[in-house]
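J.: would you be able to build a 3D model of this:
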Amino acid sequence: MFKILARINKLILPSFSKQQLDLAKASKWQMAVIGFRYYVTTRALN
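T.: Sure, this is the predicted structure:
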């Protein structure tokens, strides 16, 4: 399930690393997206 969700994340959610986002200046919704993507990615790898 998490592998499918990880693929959907890759297609839909923005990649902040490509935009070179500074985490200190990230807004709350950007931090939420980063956290969600991290959670799904780590679960997909297990």
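J.: CA only for contacts and neighbour counts going forward, please
T.: OK.
J.: select the longest helix from this protein.
T.: helix 28-45 (DSSP state H).
J.: so how far is it from its chain's centroid?
T.: Mean C-alpha position of helix 28-45 versus that of the full chain (C-alpha atoms, centre = their mean, to the nearest Å) differs by 4 Å.
J.: how about that helix: buried residues?
T.: Val33, Ile34, Arg37, Val40, Thr41 (16 or more other C-alpha atoms under 10 Å).
J.: please give me the structure for this one as well, since I'd like to look at both together:
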Amino acid sequence: MKKKAFKVLAKINKAILPSYTKQRLDLSKASKIQMAIFGWKVYVTKNALD
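T.: Presented below is the predicted three-dimensional model:
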């Protein structure tokens, strides 16, 4: 159940949140909100794949 919820959340993230890797964002120069979004997407993706 938990894994399925994370998979749905990952699809929502992909549709709504920006992709910083496609934008070639330098993480050392990213703002705090960009880092928070990036961290959230990593967390959701990690849990969706487990």
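J.: quick revisit: so where is the longest helix of structure 1 in structure 2?
T.: Mapped onto structure 2 using TM-score structural alignment, helix 28-45 of structure 1 covers residues 32-49.
J.: show me what Ala15 of structure 2 aligns to in structure 1.
T.: In structure 1, Ala15 of structure 2 lands on Leu11 (TM-score structural alignment).
J.: find the residue at the geometric middle of structure 1.
T.: Arg37 (2.7 Å; C-alpha atoms, centre = their mean).
J.: now the match of Ala15 of structure 2: how far from Gln30 of structure 1?
T.: Note on Leu11 of structure 1: its distance to Gln30 of structure 1, by C-alpha to C-alpha, to the nearest Å, is 16 Å.
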